[in-house]
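> missing the sequence, but the structure's below:
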């Protein structure tokens, strides 16, 4: 029996094959499952088309598993399987994104969909199908890992920079507004907060990246072993000491020193091989991966300024009083919900919960400063 036949045999074994005359509730549920499996197979097939190598092969295998699941529900539905059920709007949207773009965001959404599978509790699904869905979640999690890692650095800077701007500036203008200041003063304070915060973020990022580069440069081995090896006394052990200081064993250090003196042509004993950091081109790549201090500072300035601009938009366009406060809070809530939702999506958590958490944090900070502004206004009065 080949693997496909075995999979079909496993899928055919059900914990509960359903009644000969399914109820209308069962039919609706099975058709919903069928629609989901149809959509998931299309999504994985589309992602496979936009992938290469091992990833493409894995995605095609997962799509085939979803097709096996489809057949299970078609068998239970019988004549009720036609006309073919239409996937939900969200599923069709995901299909479109997978087909035309393909990204870690699609994989993250697919991972969440696999994690919400009801097959483990549904008696009409097989044990094999429930196990498949659990494994599929881990497969998609693994495939999306590299994409998440690529996004993590820049994305983290963008999200946290924008969130800092949103929260700090909305808190500032809420406090100023509650103190009884005019709309012009609120706008001026917001602009000052935007510039001060963005410049502070840029300066901090500049110093951080510059310091990290300097630390790496100070720790990176130089080319001295290549430049002066021929002038050293072979009977002394200075060259060996350098290699031992870099982490080589005594035997490996002696072996590499003999190479430098020309007594050995290569690492004849593989067990003594050691990559000399001074000769490792990855050092340059790691240094370059940090980016430039100027570039990091400019990015931080822009991210913070973008977030800090949102709370003052109503005042820029002439809003004042309670209307300005409400519009500012609404815009900030939308922005916080979006950034929190995207972070949740990429981390495999609930976008709604992460979005609501971001909103609660931001509005909580604004509420505190608003209360302080009211207290200050009362005290002055």
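Structure received. Fair warning: this is a prediction, and the values are worked out from it, not measured in the lab.

> Could you use CA atoms for every contact and neighbour count after this?
Will do.

> any idea where the helices of the stretch 251-381 of the chain begin and end?
When assigned using DSSP state H, counting those that start in this stretch, the helices of the stretch 251-381 of the chain occupy the ranges 282-289, 293-316, 321-346, 351-380.

> Pull out the buried residues from stretch 47-57.
Taking 16 or more other C-alpha atoms under 10 Å as the basis for neighbour counts, the residues of stretch 47-57 that come out buried are 47, 48, 49, 50, 51, 56.

> distance between the ends of that stretch?
Looking at stretch 47-57, the gap from its leading to its trailing residue is 10 Å under the measure C-alpha to C-alpha, to the nearest Å.

> What helices and strands are in contact with the longest helix seen in the chain?
Looking across the chain with DSSP state H, the single longest helix is helix 127-178. Packed against helix 127-178, as judged by 3 or more C-alpha pairs under 8 Å, 6 or more residues apart in numbering; DSSP states H and E, are the following elements: helix 3-12, helix 53-77, helix 104-115, helix 183-219, helix 293-316, helix 321-346, helix 351-380.

> adding another structure so you can compare the two:
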């Protein structure tokens, strides 16, 4: 600990800011916990308690120099405001980025344990955010792709038509036709895609009759080992896993085993304490998470249709409002640019990456595609003329 004689005004200011930030972060976790129940709530409260320990470290260093409480930095205050009002996966993604920005690794006044805590906190919040991402990823993916495709494709269509010198009404009706056709195509495509993926997953799950056959297998022949080998396990590991599963069936009769529900049968056959049971996850438990991540076919289709139509409507707005020529082109490109920045930043926030970088990437891709179509429209317009 730095003695009173060695401390400088700059150190005291830095420690007081650290203290304010730790208090603000603890408040964020408590606010998030208040909107959850069960295990997630317990984890968030544990994170708040860890921040309280860090807070105590800075209080001990400051001693009589603690002074009036400061406010946390702007990012943490915004995060707290969002946590109190929303508590969504976006807030957890922001909290994940906040933990990743910790400067304790480079600060000699912070203990190595505190720096390690912040790194682990990032992974804890990442795990909590992943739960939310999985719950919304199927529909969210369709929504983001739909909005982005609607923005880019219809902007390219409108600018390309406008560059040829076509009349305002022709450009307008072309944009509306592109909106409707694209939204229907995206919705139908998403439905078929997600439905097909769910059917493939369902076909890959173990059949219900296989569990009923377990009590009647020849223990010496150990046919069950072939199942595990077909799933990718080494022959020795597959034989050991099969022997453990079949051996555990000795305490159940065939009728008793068959009477159990599927999940209970798996739990009875695979002893959770054994090493063999830990070799591969329980397929029955994995399947709901797979389906949760993909989403539903209808949900993806509706999200894709609605968000494509919304995105495709943006470049048409200037023509609906009566603008024409270069003014309409400029307004369409500007409005779509703002929307692309918003969708890119949203994806960045949800993924825990830099919102600014994702937003600029989205803008560059969208404007690049529209610019290429606009130049082609100019070329075709000149040829026709």
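That came through, no problem. Note that the structure is predicted; figures quoted are calculated from it, not measured.

> one step back: quick one, which of the helices and strands packed on helix 127-178 of the first structure gets closest to residue 260 of the first structure.
For these, proximity to residue 260 of the first structure was assessed by C-alpha to C-alpha; helix 183-219 is nearest, at 22.2 Å.

> Superpose on the second structure and give me the mean offset of the closest one.
Once the two models are superposed, helix 183-219 of the first structure sits on average 2.8 Å from its counterpart in the second structure (mean C-alpha distance after the TM-score superposition for the first structure).

> any idea of the angle that helix forms with helix 293-316?
Angular relation of helix 183-219 of the first structure and helix 293-316 on a 0 to 180 degree scale: 170 degrees, by axes from the mean of the first three to the mean of the last three C-alpha atoms, to 10 degrees.

> Tell me the first helix or strand C-terminal of helix 183-219 of the first structure.
Following the chain from helix 183-219 of the first structure toward its C-terminal end, the next helix or strand by DSSP states H and E is helix 224-227.

> that older thread, would you reformat the buried residues of stretch 47-57 of the first structure as CSV and include secondary structure and distance to residue 125 of the first structure?
Written out in CSV, the entries for these read as follows (DSSP: H, G, I helix; E, B strand; the rest coil; distance: C-alpha to C-alpha, whole Å):
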residue, secondary structure, distance to residue 125 of the first structure
47, helix, 26
48, helix, 26
49, helix, 29
50, coil, 31
51, coil, 31
56, helix, 28
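
> So for residue 64 of the first structure, which of the helices of the stretch 251-381 of the first structure sits nearest?
helix 321-346 (25.5 Å).

> which bit of the second structure covers the closest one?
Applying TM-score structural alignment, one finds that helix 321-346 of the first structure aligns to the residue range 325-350 of the second structure.

> winner for burial among the helices and strands packed on helix 127-178 of the first structure?
The highest mean neighbour count among these, using mean count of other C-alpha atoms under 10 Å, belongs to helix 293-316: a mean of 23.

> Tell me roughly how far that one lies from the second structure on average.
Helix 293-316 of the first structure sits 2.1 Å off on average (mean C-alpha distance after the TM-score superposition for the first structure).

> Please apply the same query to stretch 151-160 of the first structure.
Stretch 151-160 of the first structure: mean distance to aligned residues in the second structure after superposition is 0.9 Å, counting by mean C-alpha distance after the TM-score superposition for the first structure.

> How far off centre is that stretch?
Per C-alpha atoms, centre = their mean, to the nearest Å, the displacement of stretch 151-160 of the first structure from the mean C-alpha position of its chain is 8 Å.

> okay, it sits on what stretch of the second structure?
On the second structure, the counterpart of stretch 151-160 of the first structure by TM-score structural alignment is residues 136-145.

> what do you get for stretch 113-127 of the first structure?
Per the alignment by TM-score structural alignment, stretch 113-127 of the first structure matches residues 98-112 in the second structure.

> circling back: for the buried residues of stretch 47-57 of the first structure, could you give me TSV that also reports distance to residue 254 of the first structure?
Shown next, in TSV, are these (distance: C-alpha to C-alpha, whole Å):
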residue	distance to residue 254 of the first structure
47	52
48	50
49	52
50	50
51	47
56	47
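
> Residue 381 of the first structure: what's it in contact with?
Under the criterion of C-alpha atoms under 8 Å, 6 or more residues apart in numbering, residue 381 of the first structure has no contact partners.

> can you list the residues that contact the match of stretch 151-160 of the first structure?
Contacts of stretch 136-145 of the second structure from elsewhere in the structure, counted by C-alpha under 8 Å, 6+ apart, are 190, 292-296, 299-301, 303-304, 306-308, 343, 347.

> for stretch 156-175 of the second structure, same thing?
With C-alpha under 8 Å, 6+ apart as the contact definition, stretch 156-175 of the second structure has outside contacts at 154, 178, 312, 315-316, 319-320, 323-325, 329, 369-371, 373-382.

> returning to what we had before: check the separation of the first and last residues in the match of stretch 113-127 of the first structure.
From start residue to end residue, stretch 98-112 of the second structure stretches across 18 Å - C-alpha to C-alpha.

> Buried residues in that stretch, which are they?
The neighbour-count criterion (16+ other C-alpha under 10 Å) identifies 98, 99, 100, 104, 105, 109, 110 as the buried residues of stretch 98-112 of the second structure.
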